[in-house]
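Visitor: Predicted structure and sequence below. I'll ask about it afterward.
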Amino acid sequence: MQFSIARRRMVDRQLRQRGITDPRVIQVMLEMPRHLFVEPALQSQAYSDYPLPIGQKQTISQPFMVATMSQALELEGDERVLEIGTGSGYQAAVLAKLCRRVFTVERIPELARQARRVFDELRLHNINLKVTDGTFGWEEQAPFDGIVVTAGAPDVPRTYLDQLADGGRLIIPVGDLGTQSLKRIIRRGSQFETESLLDCRFVPLLGEKGWHLPE
């Protein structure tokens, strides 16, 4: 009951008051048990307006950012969506309720195992998860109606553009290691329309086509 109250407060104060209007996104955020995606010691903070550590130098994004990225995809329910950076699994779980199938990529095996356990507990059977360098996307399953990247990139990897379906949307933070701009890129045939949604700060996108930093 306490988590249910916390979720409603989160939606009312953090989402609705800051421009989240998609009724499907709001409903999923009201129902999704975010506290299951963080360790027990942090569950009391799961619905707070800030990121939380999940281990391996990674974080679970603040609820507003998850809702913003989900809303920006403009999903109707029958799409196939690629997520880069499974992390805790929370963003993928939200997307799983908004589209037909989610393909999510994580480079850290332990995080992937933890996320899969929660997916199974919640019976989210429309999520495919793979451990690999996420900067390559998931070519065998392309094209995707939506791609969401949950780590900050120095620029937009061409692989993501190539794996985007015509009319599809790519949501990606782009910038330096300190701050990024959240971009929405829409494919129109061979052309790509880009708009900036808001300033943000994510962990770095590591990999062959991302940042190269010492572990």
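Guide: Arrived safely, thanks for sending.

Visitor: from here on, contacts and neighbour counts on C-alpha atoms
Guide: Noted.

Visitor: measure A41 to E110 for me?
Guide: Relative to E110, A41 is positioned 19 Å away (Cα to Cα, to the nearest Å).

Visitor: Neighbour count for these two, which is higher?
Guide: Between A41 and E110, E110 has the larger neighbour count (other Cα atoms under 10 Å), namely 14 against 8.

Visitor: quick one: secondary structure of that one?
Guide: When classified by DSSP: H, G, I helix; E, B strand; the rest coil, E110 comes out as helix.

Visitor: can you give me the strands in this protein?
Guide: All strands of the chain, identified by DSSP state E, fall at 52-55, 58-60, 80-84, 101-106, 127-131, 144-149, 164-175, 180-188, 191-200.

Visitor: Can you tell me the closest non-neighbouring residue to the residue sitting nearest the centre point of the chain?
Guide: Nearest to the geometric centre of the chain sits Q91, at 4.2 Å (Cα atoms, centre = their mean). Of all residues not flanking Q91 in the chain, V66 sits nearest, at 6.1 Å (Cα to Cα, 6 or more residues apart in numbering).

Visitor: take a look at this one as well, against the first:
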Amino acid sequence: MDLEKARFNMIEQQIRPWDVLDQEILDLLAVVKREQFVPQAYAALAFVDMEIPLPGGQNMLAPRVEARILQDLAVRKHEQVLEIGAGSGYMAALLAHRARHVLSVDILPELAELARKNLAHAGVTNVDVAQGNAATGWAASAPYDVICISGALPSVPPSILSQVKVGGRIAAFVGALPAMEAQIITRVSENEYKTVNLFETAITPLMGAEQPSRFHF
């Protein structure tokens, strides 16, 4: 495979048409090597417009979804980021290039270890990976400037909303199959939040989060 041609095509044919027009983001996608974060069995799919399977029944998000979230979070160099769901470490690597520091938490020990290894191999030094259930946030290091949630939630719990600073942003996928909404939630004051819906999607539910009962009596 011609990796650079495949990467160029991913950016130009999948990501740019999805309203990802920030040149810094497009340049970053050429710098952070996605193929370094894809499981070996799926290496040929590194640049394909699809979710890629990870251990534990989890998935890497499609490239255009990652890029759009990264653009709309508008992370700045002085900011502290919490990522809920480390996955392969790829999103943490992208966030780390924009932020001062990223704390990435995964409930699965094998994914936390995978993310650590991939980030070290890629030379990313401003990410710490922790293992645990951050479905209600990670209070030990709160508050954060940015929280990026990489699995779907029925709704964003108050505990996560409270852990972002005023002026801070949360990226979340909210709802249930078959249709979920990608959202950016901005804390505009101590008690007010502004929500912007970005696009409809359907992604894997966040492990460890309470899911609504399907049964009604």
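Guide: Now that the structure is in, tell me what you want to look at. Bear in mind the structure is a predicted one, so any value in this text is a computation, not a measurement.

Visitor: How close are the two chains, by TM-score?
Guide: Here the TM-score for the pair of chains, by TM-score structural alignment, normalised by the length of the first structure, is 0.94; 212 aligned residues with a Cα RMSD of 1.5 Å.

Visitor: which residues does A172 of the second structure contact?
Guide: Residues near A172 of the second structure by Cα atoms under 8 Å, 6 or more residues apart in numbering: 148-153, 156, 182-185.

Visitor: Mind putting the residues you listed into CSV with neighbour count?
Guide: As requested, the contacts of A172 of the second structure are arranged in CSV below (neighbours: other Cα atoms under 10 Å):
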residue, neighbour count
C148, 23
I149, 24
S150, 24
G151, 23
A152, 25
L153, 24
V156, 20
A182, 23
Q183, 21
I184, 21
I185, 23
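
Visitor: just these now: which is nearest A142 of the second structure?
Guide: C148 (13.5 Å; Cα to Cα).

Visitor: doesn't V75 make contact with the closest one?
Guide: No - contact between C148 of the second structure and V75 fails when scored by Cα atoms under 8 Å: they sit 10.6 Å apart.

Visitor: For V118 of the first structure, find the nearest of the strands of the first structure.
Guide: Here strand 127-131 is closest among those (Cα to Cα), at 11.4 Å.

Visitor: what stretch of the second structure does the closest one fall on?
Guide: Counting by TM-score structural alignment, strand 127-131 of the first structure falls onto residues 127-131 of the second structure.

Visitor: how far apart are the matching stretch and its match in the first structure?
Guide: Here the mean offset of stretch 127-131 of the second structure against the first structure after fitting is 0.8 Å, by mean Cα distance after the TM-score superposition for the first structure.

Visitor: T179 of the first structure - how many residues pack around it?
Guide: Neighbours of T179 of the first structure under the rule other Cα under 10 Å: 15.

Visitor: sorry, back to before: check the contacts of A172 of the second structure and tell me the two furthest apart.
Guide: Pairwise distances among those were taken by Cα to Cα; the largest, 15.4 Å, belongs to G151 and I185.

Visitor: I'd guessed V38 of the second structure sits against S88; true?
Guide: Yes - contact criterion Cα under 8 Å: V38 of the second structure and S88 qualify, at 7.0 Å.

Visitor: And the two? Which one has more around it.
Guide: S88 (30 against 22).

Visitor: list the contacts for Q211 of the second structure?
Guide: Shown in contact with Q211 of the second structure (Cα under 8 Å, 6+ apart): 153-154.

Visitor: same question, E31 of the first structure
Guide: So E31 of the first structure contacts 4, 7 (Cα under 8 Å, 6+ apart).

Visitor: quick one: the residue nearest to S159 of the second structure when sequence neighbours are not counted and P178 of the second structure, what's the gap?
Guide: Leaving aside its chain neighbours, S159 of the second structure sits nearest to T136 (5.7 Å; criterion: Cα to Cα, 6+ apart). For T136 of the second structure, the distance to P178 of the second structure (Cα to Cα) stands at 23 Å.

Visitor: can you check P205 of the second structure too?
Guide: Counting by Cα to Cα, the gap from P205 of the second structure to P178 of the second structure is 12 Å.

Visitor: So for these two, which sits in the more crowded spot?
Guide: P205 (20 against 9).

Visitor: list the contacts for that one?
Guide: For P205 of the second structure, the contacting residues are 151-153, by Cα under 8 Å, 6+ apart.

Visitor: what about the first structure, which of these hold up?
Guide: Here is what carries over to the first structure from the contacts of P205 of the second structure, by both residues aligned by TM-score structural alignment, their matches' Cα atoms under 8 Å: 151-153.

Visitor: could you redo these as TSV and give each row distance to Q211 of the second structure?
Guide: Below are those laid out as TSV (distance: Cα to Cα, whole Å):
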residue	distance to Q211 of the second structure
G151	12
A152	10
L153	8
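
Visitor: Looking at those residues, spot the one nearest Y144 of the second structure.
Guide: Using Cα to Cα, G151 comes nearest to Y144 of the second structure of these, at 18.5 Å.
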